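Asks: structure for this input, please:
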Amino acid sequence: MTLRAHAAALCRVAAAGWWLFSVYLLLLKPAGAPSGIPYFDKVGHFALFAVWALLLAAAFRRGGSVLRPVWSLCLGWAVGSELLQGLLTATRSAEVGDVVADLCGTACALWLWRRYMAK
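Replies: Modelled structure (predicted):
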């Protein structure tokens, strides 16, 4: 197994772990008191999805473009997590603004990936 293959495998494990972390943050952890900073939760959504998108891009790097599969996974989880919050949790609600923040983080990460990492 080459070094690149080991790195990709490590990134797949990291991406899966990050997704599980997002499941905890978005669905299992009870919502706390709002921050004193307006829209601070949107910054968290942006960062959560930006990191996940970069990990996914590194995990799926195999010569082809990673943009479409990473965008699709992030879009699916952004919408799915909000729907699940609205349906399954008592302390959270589904917000379109969270989906927008998630997708902005994903788009920013994929832009950075394409600009600096894609070869």
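
Asks: please make it C-alpha for all contacts and neighbour counts, starting now.
Replies: OK.

Asks: geometric centre of the protein: which residue is closest?
Replies: Per Cα atoms, centre = their mean, the C-alpha nearest to the average position across the chain is that of residue 49, at 2.5 Å.

Asks: who's in contact with that residue?
Replies: 74, 102-103, 105-106 (Cα atoms under 8 Å, 6 or more residues apart in numbering).

Asks: that one and residue 85, how far apart?
Replies: 16 Å (Cα to Cα, to the nearest Å).

Asks: let's compare: structure for the following, please.
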Amino acid sequence: MKTTYLNKWVLLAICWFTASIYFLFFKASGNPVPIPQFDKICHLGLFFGQFWLLAKACFSANITIPQRLFIITAISWAAASETIQALFTTRQGDIIDAIADLIGAALALWLAQHIQTARRYSSKEKY
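Replies: Prediction:
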């Protein structure tokens, strides 16, 4: 059976990445939200969504989630996004934002790994 690597989840991950570029670099930060540390929650959510969609693409293609590659990608993207925000936008780069980014990615990958392991274990029980 031929594995299709380009599936709807990959396309959604590309759309999510494009939207995150807009929100991280181009959307002006407006009035402060009355929820403390709301921007950290947004960073966590952006990275959780990005890496969850990438994991879903792996599920759909029936391949093992490349954890190491995704972790390296998360670290690189968190560092790059905060550096770009600090140097080229009106926003400030913040190490706490980068940590929130990495926590979001780690949560998504942890959840995806557990789901993938459970699915493989349950499929082995059937046979």
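
Asks: what would you report as the TM-score here?
Replies: Here the TM-score for the pair of chains, by TM-score structural alignment, normalised by the length of the first structure, is 0.87; 116 aligned residues with a Cα RMSD of 2.0 Å.

Asks: returning to that earlier point: host element of the residue nearest to the centre of the first structure?
Replies: helix 40-60 (DSSP states H and E).

Asks: residue 119 of the second structure now?
Replies: helix 95-126.

Asks: list the buried ones in that helix?
Replies: 97-109, 112-113, 116 (16 or more other Cα atoms under 10 Å).

Asks: can you count the residues close to the closest residue to residue 81 of the second structure other than its chain neighbours?
Replies: Excluding its sequence neighbours, the residue lying closest to residue 81 of the second structure (Cα to Cα, 6 or more residues apart in numbering) is residue 24, at 7.4 Å. Using other Cα atoms under 10 Å, residue 24 of the second structure has 18 neighbouring residues.

Asks: likewise residue 61 of the second structure?
Replies: Burial measure for residue 61 of the second structure: 17 neighbouring residues, criterion other Cα under 10 Å.

Asks: so what's residue 10 of the second structure up against?
Replies: Contacts of residue 10 of the second structure (Cα under 8 Å, 6+ apart): 53-54, 57.

Asks: conserved subset of these in the first structure?
Replies: Retained in the first structure: 53-54, 57, out of the contacts of residue 10 of the second structure (criterion both residues aligned by TM-score structural alignment, their matches' Cα atoms under 8 Å).
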